[in-house]
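Engineer: Predicted model, plus sequence, below.
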Amino acid sequence: MGYLHSGSPGPARLHSVTTAPPTPPPPAAAAREVELKLQLDPRDLPRVAALPVLRSLCDEPPRTRRLRTVYHDTPDLRLASAGVALRVRQSGEGHIQALKTMAGESTDDSAGVAVRREWEWPLPGDRPDLSLLEGSGAGGMIPDEARARLRPLFVTDFMRTVLVVRPDSGTVIEVAIDDGAITAGDRTERISEVELELKAGRVVRLFELALALQRFVPMRIGTENKAEVGYRLVTGRKPRPVLPEPTALSPVATMAEAFRHVVRQGIRHTLANEPCALADGDPEGLHQIRVALRRLRIALKLFHPVTQSAETAELRAEIGWLSDRLAPARGWDALSALLDGADAGLVGAVAAARQGPLEDAVAALGSARASRLVLALGTWLEDGGWHARAAAETRALLDRPMKDSAGPWLTALHAKARRAGKTVGPSSAKDAEKLRRRLRRLGYAADFFRGLYPPAAARPFLDALHPVLATLDALHDADTGQHLLASLADGEPALRKPASAAARHLDRLADTHRKALPDVWRAWRDTPVFWG
């Protein structure tokens, strides 16, 4: 399944861990690794190194070498649980031991870019030497009780072609083109990726270079590093859906800082759910991507007074395009969840009807257009021209505390939601949908800005809002399900009777939620706002 270079030494051998070398080298300092990973079709990989857009920025020829790396952990994966990876890499006749953090250092890292700590030490052989960790600041990352239980778990074996590009006098980027495989026991996954590592310069240069490469070779941002893929192979687990990160704004954040943080968070949320959505069309993965896209659209609209431009409008339109491509599959997924115990023939027909929209959704997510959207959004955000090149009065507003504007923005959204819900029990699906959309915008905005206020103040408001939204979402799903059932019954007479029974079931569910709506609405309406 994967490419393994001829002459591969084969699977890792079980061996002991050295604890005291004869002549230990000086303690290693932690390096900060900043990289953007791009995944591509293995058939396109050989073309990358020869692209003029890369070669024109290089002042030395590319270098190619084979890298074989063995990752170590305990049988119960103590290191992975701690978020670190211990590896020994062979390159030529030499060996390098490395300890790396597997996740970003902060939830405010640049969107799509991994920022990790890494320690490296030269080794005389292929056995880990944990005594090297002492004095480096990394000693506490591997618990004492785990050290004697470390074993080889999986191997990466690939050919790496490296080019060093200099887009400008202040930027150095190492471009690593990797072709090979990750092997854990009898499970293998192909490595076909390009890593852009920032050695000097601004993060935006990574996005600019990725966007330039994507114009010639289809690529998409990858969020799993080799260690994470290896551990997934070891456990046999599929990629899982990821919920939005908690917002991490501080009360002193400026408007520019808040905007950058919220959009970065939306991009990360989108990318984090792509692996499971693309792997098997996971319904929750697709749903979470739609949530991330909604949050991005609302953020761009909310901050529109200070970030408006032709670029912003185009980005909002492209986010809308991708969200629209995912919506039909989501409708069938919601209906499936409501048909527990329904006629088997109807359940099968719903699953079959979902297949086409699902394939369309997965195709849209994996398309060059979707990849360009994420790269373009990251480039625009990290370039910061929306701030640095804004008019003086706009720049002054962006440099003011976010809290100055958050309150008035939330008050306006709150007032619109209250007006939409003044009838308490909307008399039509249209009324309910209007209320749902307004409350959804308010809920996302409140979540964006909650960190500006004391947690104890924000929690009651958000806790009261959740059941209102859940009730309105249930009404929306029931209404959508009714339309989908009708479309099935119209196309297949044999489904009319079970579809009618299912429609009556949805009616009863909707009626229950409509009766519950006034109480949860009043509970939220009477809850004090947290922004003063």
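Structural biologist: Noted; the coordinates are in hand.
Engineer: Every contact and neighbour count from this point should use C-alpha atoms.
Structural biologist: Fine.
Engineer: now the helices: where do they sit in the stretch 1-150 of the chain?
Structural biologist: 45-48, 52-55, 78-81, 144-147 (DSSP state H, counting those that start in this stretch).
Engineer: here's the one I want to compare it with:
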Amino acid sequence: MTMHRTARASWPRELEIKLDLGIEDAGKLKKWLALRGSPECARQHSVYFDTPDRRLFASDLVLRIRSCGNGLVQTVKTLSPSAAGMFDRAEWEKRVASLAPVADDRITELILDPRMVAELASVFDIETARSRWMVGEQKALCLVVDEALIRADERQSAFCEVEVEIASGDATAGFALARKLDRVVPIRISVSSKAERGFRLLEPLRRGYPAESIALSPALTIREAFPQLIAACLRQYRLNETVLLDRHEPEAVHQARVALRRLRSVLALFGGMLDVRADRFDEMVRDLAREIGRLRDIDVAIGSSMFERHRDILGQRRTDAYARLVGVLRAPAARALPLDLIEWAGSRRNMLERLRTESDGPITGFATEALTRARNRLARRARHFSKLAPAKRHRVRIAAKHLRYASDSFASLFEYDHPRRTERFLRTLNRLQKELGKLNDLAVARAMLAELDGSNVPSGNARQAKRAGRRLQELLEAREFWTVA
């Protein structure tokens, strides 16, 4: 069976800005909107289907049958696995007679095995109370508030989301409306479709969300690839931020910081082409990452036997640091940052005017040059690694991270030509990062212990530096996956 992961331009499309809204704030928002006109209200019941081994969802496809008052409609949608805020999906609708999926001749290229239809079974259902307004100049925007309840097996979860449907293809007015809504109630960009929420409810509770693989098409231009990479980073960040707004999970702390570091790496990769707003965004992301980093350092210390006698004081510091972080995350600036980034990244005005023609060039050539620069930078900084001072070793670690994040961003462009080489390079790079990370953890631990009780523990740096040096040599001898030879 063949699945198509990349939506074609000729397929029917749905473009919308999706926002998360607290359940407790839905009533206030609806009252505010009601002052601007009466909504069109409806209740919907949607049943989602998949095979026992989740083949549809694994291939970024969703099939549901929705009851909406005047019959049943079967919808097949492509998922946007790297979507953040802006959802651009292909979808096909077909009226059906019952809650049983049927074949659709228009989408046989997506599902080539007709026997799949017979394997489909319901996996969860969603009850939705939908309120719909036409707003904006000349009522050109459709705004939807959905209050929903997912039921999956013995579990259920309530949520509320806002959708701003974009008909013209220009999302400027939609983003302006989103900011206006945030002045009424707190909102955040959404990174999860209703289907993803349902499938997530079937899984064990997640403690954090690592980065997902990025699938860039070699046919993309530089300008087209940039917003996809930004969205992938923001998706990882928002998934982990959602966990942190609910509870303290050390893994979510770690992954949220990783997401922001990936985001800064993407901004740096494209930095020479971006307008002045890139610097402002980089500063804001850096400050947020530092705030998360304070909590991360305490989490790491509490998990180390070196800090056994300081657990009580570190526990209080962690409580205080988490409370401070939640306060930062709940502030308007932190809510606005992902929304502003998504709009800017997708704008044709984010590139320097003198480079806009160049930005229409192929992403593959740009990626090759960027990866080569990142590898050469690491090689320069890593010379005589075992003899380097801690500050210079830290610069090696930063260079390795930039190479890792660049490799993760662009690997999909080359993996079909060099799959084994790509896998080996990424595996070797991951090993190096772990050893350099241990070296950094030792330095952070020594500084924290000195601050707590003035102790001067043996660093262990020489042994760890030797291990990191071996991994460095392995990487620098590895064949690059982005070269033709």
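Structural biologist: Alright, I've got the coordinates. This one's a predicted model, so the numbers in the text were calculated from it and none came from an experiment.
Engineer: Just give the TM-score of the two.
Structural biologist: Here the TM-score for the pair of chains, by TM-score structural alignment, normalised by the length of the second structure, is 0.81; 470 aligned residues with a CA RMSD of 3.8 Å.
Engineer: before we move on, back to that, out of the helices of the stretch 1-150 of the first structure, which is closest to A329 of the first structure?
Structural biologist: Taking CA to CA, helix 45-48 is the member of the helices of the stretch 1-150 of the first structure nearest to A329 of the first structure, at 31.8 Å.
Engineer: so where is the closest one in the second structure?
Structural biologist: On the second structure, the counterpart of helix 45-48 of the first structure by TM-score structural alignment is residues 26-29.
Engineer: before we move on, back to that, quick one, which of the helices of the stretch 1-150 of the first structure is nearest to R325 of the first structure?
Structural biologist: R325 of the first structure lies closest to helix 45-48 among these, at 28.4 Å (CA to CA).
Engineer: elements contacting the closest one?
Structural biologist: Applying 3 or more CA pairs under 8 Å, 6 or more residues apart in numbering; DSSP states H and E, we find helix 45-48 of the first structure packed against strand 172-184.
Engineer: Just give me the mean distance for the strand it packs on relative to the second structure.
Structural biologist: Compared with the second structure after fitting, strand 172-184 of the first structure deviates on average by 2.7 Å (mean CA distance after the TM-score superposition for the first structure).
Engineer: Now for the residue minimising distance to the centre of the first structure: which residues touch it?
Structural biologist: In the first structure, the centroid-proximal residue (CA atoms, centre = their mean) is A272; its distance is 2.2 Å. For A272 of the first structure, the contact set (CA atoms under 8 Å, 6 or more residues apart in numbering) comprises T223, P241, V242.
Engineer: cutoff 10 Å now
Structural biologist: 112, 222-224, 239-244, 266, 285, 288-289 (CA atoms under 10 Å, 6 or more residues apart in numbering).
Engineer: do you know how far it is from P241 of the first structure?
Structural biologist: Counting by CA to CA, to the nearest Å, the gap between A272 of the first structure and P241 of the first structure amounts to 8 Å.
Engineer: Flag every buried residue along the match of helix 45-48 of the first structure.
Structural biologist: Using 16 or more other CA atoms under 10 Å as the test for burial, stretch 26-29 of the second structure gives A26, L29.
Engineer: now swap in stretch 185-204 of the first structure and tell me
Structural biologist: Across stretch 185-204 of the first structure, burial judged by 16+ other CA under 10 Å covers 188-199, 201, 203-204.
Engineer: Would you mind finding the match for A278 of the second structure in the first structure?
Structural biologist: Using TM-score structural alignment, A278 of the second structure pairs with T312 in the first structure.
Engineer: so which strand or helix has that match?
Structural biologist: helix 310-338 (DSSP states H and E).
Engineer: Break down the second structure into its strands, ranges please.
Structural biologist: Ranges of strands within the second structure are 13-21, 40-50, 61-67, 72-78, 86-96, 121-135, 141-152, 155-165, 187-189, based on DSSP state E.
Engineer: Out of these, the one nearest T319 of the second structure is which?
Structural biologist: Evaluated with CA to CA, the strands of the second structure place strand 187-189 nearest to T319 of the second structure, the distance being 24.7 Å.
Engineer: Overlap in contacts, A272 and P241 of the first structure.
Structural biologist: The contact sets of A272 of the first structure and P241 overlap at G285, Q288, I289 (CA under 10 Å, 6+ apart).
Engineer: Identify the residue nearest Q464 of the second structure in space, chain neighbours excluded?
Structural biologist: Using CA to CA, 6 or more residues apart in numbering and skipping residues adjacent in sequence, the residue nearest Q464 of the second structure is L439, 6.1 Å away.
Engineer: In contact with V164 of the first structure, which residues?
Structural biologist: The contact partners of V164 of the first structure, taken as CA under 10 Å, 6+ apart, are 54-55, 57-63, 172-176, 196-197, 199.
Engineer: Give me the buried subset of the residues you listed.
Structural biologist: Looks like these have 54-55, 57-58, 62, 172-176, 196-197, 199 buried, using 16+ other CA under 10 Å.
Engineer: any idea where the helices of the stretch 351-500 of the first structure begin and end?
Structural biologist: According to DSSP H, counting those that start in this stretch, the stretch 351-500 of the first structure carries its helices in the segments 368-383, 385-388, 392-398, 402-420, 429-449, 455-491, 496-525.
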